[in-house]
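Peer 1: I'd like to go over a predicted model; first the sequence, then the structure.
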Amino acid sequence: MTCRTASADDAELAAWLRLEQTDGVGPDTGRRLLAAFGLPSNIFSTSFSALQKIVPERVAHALLASPSDALLALIERTLAWQQQPGNHLLTLADSGYPQALLDIADPPLMLYVKGRAELLGRPSLAVVGSRNATVQGIANADRFAETLSQRGLTIISGLALGIDAAAHQGGLRGVAGNPDGGSTVAVIGTGADIVYPARNRELAHRIAEAGCIISEYPLGMPGIAANFPRRNRIISGLSSGVLVVEAALKSGSLITARMAAEQGRDVFAIPGSIHSPLAKGCHQLIKQGAKLVESAQDILEELSVLRGLAAPREVPDERAAAGKPDVTADGGQRLLAVLGYDPVSLDLLAARSGCDAATLNAQLLALELAGLVEVLPGAIYRRIG
């Protein structure tokens, strides 16, 4: 993929940055101006009357006003940023701008890219879900992403806590020691020089080295709430499909899934317990036509863009590699069978198992430490795996 470097015309990039930062100019207005006048430098040298035929009077005045000191400082800082190794500015006029985004209704005028920009042109899948994910949901996102990345599919997500972070981690493992791996791309809702949330700082650094971080927002842009739903169109737009792992009925992941459907992308969802609030969103998507998936292979068979790629490597079971504890000696295996796969309260579990409180608590603690059971809010227990 061809990207701008330090040798690019700074005056041209400065004009793109000025256009992007002009009050009243968003992706739609910017594209109409570019269609009418060509490159941004032409827009700023045209007449007020010509501009007024395309944009409102207020925007025409803003386009012809001299750049403020703050804007000039931002332009200077951005030009210096893009000269650093691994940093790129991609405009709609660049050959390296991802074709997948050119096909959506409102592609960003510019992309701030940090890391392996060539990943933006490869087959990819978005993996999204709840920030407050369960242990099982995080495990599902991680393992699906690792398997798909090993197959050569780039994993797209939003660097949020929960499912997003797990998907990125799985995507990175899929490329470790595997030159054909897909790695991962993080689409963020802040400036490319800011990590949000701060808890994902170390993960963001790993993505910048082995994957890619992109943003449509200028440097220094903080984590404003309105930016995150808007960036979801880029997550879905870059992808061949979107996998929703866990989502409540009002989850932002459902916005990403809706945008994916509107953009003509496939939507996949992992089902869960009928009692789990974080399965409700996935079940709603399945009712609306999303493809129910139980394994990464289900996705690989659906995405025609992957035909001809190498078969996935064997994914080791990490718990097996570490050695599973023997839970049969103290009745743990029987308790797992009694527990089943739906969330169960402690009182109901005691009634089913016939165990006294001390024995039950001891067995549950052992199973939890072994990674076989998770505790949900309200002393609700659920089997993992």
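Peer 2: Happy to help now that I have it.
Peer 1: for the rest of this, base every contact and every neighbour count on C-alpha atoms.
Peer 2: Fine.
Peer 1: what ranges do the helices span in the stretch 151-300 of the chain?
Peer 2: With DSSP state H, counting those that start in this stretch as the criterion, the stretch 151-300 of the chain has helices at 163-175, 201-210, 227-237, 252-262, 277-287, 296-302.
Peer 1: surely L349 is in a helix?
Peer 2: Yes. Assignment of L349 by DSSP: H, G, I helix; E, B strand; the rest coil places it within a helix.
Peer 1: which residues are in contact with it?
Peer 2: Neighbour list for L349: 338-339 [criterion: C-alpha atoms under 8 Å, 6 or more residues apart in numbering].
Peer 1: can you tell me how far it is from L339?
Peer 2: Separation of L349 from L339 (C-alpha to C-alpha, to the nearest Å): 7 Å.
Peer 1: over to I43?
Peer 2: If you go by C-alpha to C-alpha, the gap between I43 and L339 works out to 67 Å.
Peer 1: next one: A321
Peer 2: If you go by C-alpha to C-alpha, the gap between A321 and L339 works out to 25 Å.
Peer 1: who's more crowded, the two?
Peer 2: A side-by-side neighbour count of A321 and L339, using other C-alpha atoms under 10 Å, places L339 first with 20 against 8.
Peer 1: okay, pairing it with this:
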Amino acid sequence: MSAPRPPQTQEEWRDWLRLARSQNVGPVAFQRLLARYGSAAAALEAAPHLAARGGRRISLAPRGAAEAELEAGAKLGARPLALGGPDYPPLLAHIPDPPPFLWLRGRPELPGRRALAVVGTRNASALGMRFTQGLARALSEAGFVIVSGMAEGIDRAAHAGGLEGGTLAVLGGGPDDVYPRRNADVYAKLIDQGAVLSEAPPGFRARAQDFPRRNRIVSGICLGTIVTEAAERSGSLITARLAAEQGREVMAAPGAPLDGRAAGCNHLIREGATLIRHAADVLEALEGIGGPQAPSPLPASPSFMEEPGEEQPPEDAPEGEDARSAVLRLLGPVPVEMDEIRRRTGLPPGVLALAALELELAGRLLRSAGDRVALAP
């Protein structure tokens, strides 16, 4: 089954956004619904019935709210990007949970170019920031877009180094959310010379829980993630872990053992991350997966979470209730891989996928990175 066609008309954009913003419709559920029903309009009709089979009602995003968001984005000069569309970041489309909808402000070509994430601590040392800015500049000159999160410290230095060649920030809030406010100057330069990406609507202000979800986009856009300075509990290590789960290169700059701001990088290296001292080390690490002169090979189109040869079971299949019960019995508060659920239940892939979709839409199953699921509180 081929990937569903991205929206073309204003009505299709509205329905696509409505589905993406509806209650309990996460990125995986969105893909499953489109793969099953072929269009956002058809999925919107089917979603309430599927949620009811999972045991609870679902609230669809209002038509007016989707239209208002599209108007707000247009007023900002932001471009909507749809999963499967020609302008969507190509590597991001192949992570397990790509955002179905993104807002882009700035240079439209940057998300499609080869990119590297450069991340680290907000509480950076002077040496750490100098190293980061120089590294980002050298990698930018080698043809890479520098991706970071527009935070203080290392992120700020990475954007400064990559500005001339092209740099992109992934925001935790909406495309107009300048956070922290001290980085208003960085945001202005990004809009003028670089770009910002966001999966949140205009006007949305980032909360603490939004940044880990943002980090999967930072790593997902890129061929690799570089951590230049980070404490042992730094959020940058979340980005590095997500990069590893997405099959991307993870690199780190070593630091003094007694410097707490180097503890996270040293830990990554001990766990197998590539040690880098300068841009040449990064280019060497990337030789086999798309260096400065060659693009990284990509699949022809997103998989939309399908299993090879998977057949879609009918919604009224008699085993549906048993399948949902079997899945629920195996779920707990700690996320577990879907592969483990598949092995334990022995359910056919299509039946398991439908049961998980119904439970997710009903708010009884939570998905997390790495194709893991847990029981919703």
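Peer 2: That came through, no problem. In this text the structure is predicted, and so the values were computed from the model without any measurement.
Peer 1: TM-score them against each other, please.
Peer 2: TM-score of the superposed chains, computed with TM-score structural alignment, normalised by the length of structure 2, equals 0.72; 286 aligned residues with a C-alpha RMSD of 2.0 Å.
Peer 1: just put the helices of the stretch 151-300 of structure 1 in CSV and tack on distance to L376 of structure 1 and mean neighbour count.
Peer 2: Listed next are the helices of the stretch 151-300 of structure 1 as CSV, based on distance: least, C-alpha to C-alpha, whole Å; neighbours: other C-alpha atoms under 10 Å:
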stretch, distance to L376 of structure 1, mean neighbour count
helix 163-175, 16, 28
helix 201-210, 26, 17
helix 227-237, 27, 23
helix 252-262, 21, 21
helix 277-287, 12, 21
helix 296-302, 26, 16
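Peer 1: closest one to L74 of structure 1 among those helices?
Peer 2: For the helices of the stretch 151-300 of structure 1, the distance to L74 of structure 1 is smallest for helix 227-237, at 19.3 Å, taking C-alpha to C-alpha.
Peer 1: so the closest one corresponds to what in structure 2?
Peer 2: Using TM-score structural alignment, helix 227-237 of structure 1 lines up with residues 210-220 of structure 2.
Peer 1: which residue in structure 2 lines up with T190 of structure 1?
Peer 2: By TM-score structural alignment, T190 of structure 1 lines up with G173.
Peer 1: distance of that match from H159 of structure 2?
Peer 2: 18 Å.
Peer 1: go on, A356 of structure 2?
Peer 2: 40 Å.
Peer 1: in contact with the aligned partner of V118 of structure 2 in structure 1, which residues?
Peer 2: By TM-score structural alignment, V118 of structure 2 lines up with V127 in structure 1. Counting by C-alpha under 8 Å, 6+ apart, V127 of structure 1 makes contact with 141, 145, 155-157, 163-164, 167, 242-245.
Peer 1: kindly report the same for V375 of structure 1.
Peer 2: Counting by C-alpha under 8 Å, 6+ apart, V375 of structure 1 makes contact with 368, 381-382.
Peer 1: from those, which ones fall inside strands?
Peer 2: 381-382 (DSSP state E).
Peer 1: re the thing from before, just give the closest residue to the match of T190 of structure 1, not the sequence neighbours.
Peer 2: A206 (4.0 Å; C-alpha to C-alpha, 6 or more residues apart in numbering).
Peer 1: ok, that neighbour - how many residues close by?
Peer 2: 18.
Peer 1: quick check: it touching G172?
Peer 2: Yes. Applying C-alpha atoms under 8 Å, one finds A206 of structure 2 in contact with G172, separated by 5.1 Å.
Peer 1: wait, V336 of structure 2 sits on R367?
Peer 2: No. Counting by C-alpha under 8 Å, V336 of structure 2 stays clear of R367, with 9.4 Å between them.
Peer 1: overlap of the contact sets of these two?
Peer 2: Joint contacts of V336 of structure 2 and R367 (C-alpha under 8 Å, 6+ apart) are 373-374.
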